[in-house]
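**Student:** quick check, what structure comes out for this input:
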Amino acid sequence: EKDSPFRAGASRLAAARARELLSDMGWDEESIASVAHAVEAHSFSAAITPLTLEAKILQDADRLDSLGMIGVARTFYVSGRMGKYLYEPNDPHASQRPYDDKRFAVDHFHTKLLHLAEGFQTRTGAQMAKVRHDRLKRFLDELMEEIGASQP
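**Tutor:** Now for the predicted structure:
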């Protein structure tokens, strides 16, 4: 869950578990280390630079999952599960307040999602991210227009 106290270390825990499983399966240490690095580095919150092609691809795939229409759907699904409001009706653009994605789903677009396209590791990932980023922006622009909060 997004609000789990273990969230910050989730990729490290997953990498440790992958090490155990692969070791039990008889994998060599170099291959295990490569997989563990990819798993650990994929997470946005871990802030680990991916060093191998596999780690770069996995990180790009994880971030692509947060962009575009899947990202929109997931943001609203998770926000609803966590009891967040859709947006702040008196200031949906946060022009008179700081963004607060702990309270408002739309603020998450500004605190994280709209920044993801900047950090892709592969050329293909970056190209795909641009398309999805543009969709994300169009959705947000149309939502703001629909609620009467278009940017001046």
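
**Student:** going forward, measure contacts between C-alpha atoms and count neighbours the same way
**Tutor:** OK.

**Student:** buried ones in the longest helix along the chain?
**Tutor:** The residue-count maximum for a helix in the chain (DSSP state H) belongs to helix 123-146. Of the residues in helix 123-146, 125-126, 128-130, 132-133, 135-136, 140, 144 count as buried by neighbour count, 16 or more other C-alpha atoms under 10 Å.

**Student:** need the residues you listed in TSV (columns: distance to residue 76).
**Tutor:** As requested, the buried residues of helix 123-146 are arranged in TSV below (distance: C-alpha to C-alpha, whole Å):
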residue	distance to residue 76
125	24
126	24
128	22
129	20
130	21
132	17
133	17
135	16
136	13
140	12
144	15
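
**Student:** now show me the structure for the sequence below, then we'll compare the two:
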Amino acid sequence: MHPSHFTPFESLAAAIIPHLPQTTDGSHDHDHLLRVWNTVKAIQAQEGGDLELLAAAVLLHDCVLVPKESPLRSQASELAAKEAAGVLQSQGWSAERTEIVCDAIRTHGYSAGRTPTSLEGRILQDADRLDAIGYIGIARCFYTAGRMHSQLYNPADPTANARPLNDRHFALDHFPQKLLKLGANFTTATGQALAVVRVKALANFYEGMLAEVTGGA
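**Tutor:** Next comes the predicted model:
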């Protein structure tokens, strides 16, 4: 990832990128940051907000990576916010602007279950969640399932009619357990509009895969 991807905040990106984790997780890599940044810009163009704050929030929102299967998963956003505070303070950021970025990071994650208090936080949360749905969301779901050595689905009960959903063991369970619920949790009008198309893609895939594995198609 090159700082020029974050024009006109190349200097900010150049200062932050060395602090980012090097990871082999293709669902939370630098390409994820770039996708979220592009979506943030699209939402900000319609909703407003401070684009420099958003650039910092995007760059640092996953600066501490916690595996999905880790018991610390629900703390991932809080841990990233604490790390982000140190990075921004080392760059001479004011306490006020640092806290806006950190609050956006602290509240962006689904596992944290928190509501952003700023427009920038709402935009970051919407952009990050948009990357979890649609076609890229489907790809990320099965990529992560492969890394966790999960099965594609439960062959005895793929729709979980007589068992609890378990997306750590069955990739397809992640759709009703989380992904299909995300469409109701967007807090900007632009994010909501973008989510409609991506949620439809999720639903079509889920229904189509169920039809295939149950012999219906």
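
**Student:** superposing both, give me the TM-score.
**Tutor:** Overlay of the two chains. TM-score (TM-score structural alignment, normalised by the length of structure 1): 0.94; 151 aligned residues with a C-alpha RMSD of 1.4 Å.

**Student:** re earlier: contacting residues around the longest helix of structure 1?
**Tutor:** Residues from elsewhere that reach helix 123-146 of structure 1 (C-alpha atoms under 8 Å, 6 or more residues apart in numbering): 57, 60-61, 64, 67-69, 71-72, 92, 114, 117-118, 120, 150-151.

**Student:** just stretch 90-98 of structure 1 next, same as before
**Tutor:** For stretch 90-98 of structure 1, the external contacting residues (C-alpha under 8 Å, 6+ apart) are 88, 106-107, 144, 149.

**Student:** what stretch of structure 2 does it fall on?
**Tutor:** Aligned by TM-score structural alignment, stretch 90-98 of structure 1 corresponds to residues 156-164 of structure 2.

**Student:** between the contacts of stretch 90-98 of structure 1, which has the most around it?
**Tutor:** In terms of neighbours by other C-alpha atoms under 10 Å, the contacts of stretch 90-98 of structure 1 top out with residue 106 at 27 neighbours.

**Student:** ok, now which ones touch that one?
**Tutor:** Residues in contact with residue 106 of structure 1 (C-alpha under 8 Å, 6+ apart) are 86-87, 92.

**Student:** if we go to 6 Å?
**Tutor:** Applying C-alpha atoms under 6 Å, 6 or more residues apart in numbering, we find residue 106 of structure 1 in contact with residue 87.

**Student:** all the helices of structure 2, residue numbers only.
**Tutor:** Counting by DSSP H, one finds helices in structure 2 at the ranges 10-16, 30-47, 51-60, 76-90, 95-108, 119-130, 134-147, 174-177, 189-213.

**Student:** out of those, which one sits most buried?
**Tutor:** Counting by mean count of other C-alpha atoms under 10 Å, helix 119-130 has the highest mean neighbour count of the helices of structure 2, with a mean of 26.

**Student:** what range in structure 1 does that helix sit on?
**Tutor:** Counting by TM-score structural alignment, helix 119-130 of structure 2 corresponds to residues 53-64.

**Student:** so how much does that stretch differ from structure 2 once superposed?
**Tutor:** Superposed on structure 2, stretch 53-64 of structure 1 shows a mean distance of 0.5 Å to its aligned residues (mean C-alpha distance after the TM-score superposition for structure 1).

**Student:** please enumerate residues in contact with that stretch?
**Tutor:** 38, 42, 50, 120-121, 125.

**Student:** returning to what we had before: quick one: which of the contacts of stretch 90-98 of structure 1 is nearest to residue 99 of structure 1?
**Tutor:** Using C-alpha to C-alpha, residue 107 comes nearest to residue 99 of structure 1 of the contacts of stretch 90-98 of structure 1, at 5.5 Å.

**Student:** the closest one matches what in structure 2?
**Tutor:** Under TM-score structural alignment, residue 107 of structure 1 pairs with residue 173 in structure 2.

**Student:** excluding its backbone neighbours, what's nearest that match?
**Tutor:** Leaving aside its chain neighbours, residue 173 of structure 2 sits nearest to residue 167 (4.8 Å; criterion: C-alpha to C-alpha, 6 or more residues apart in numbering).
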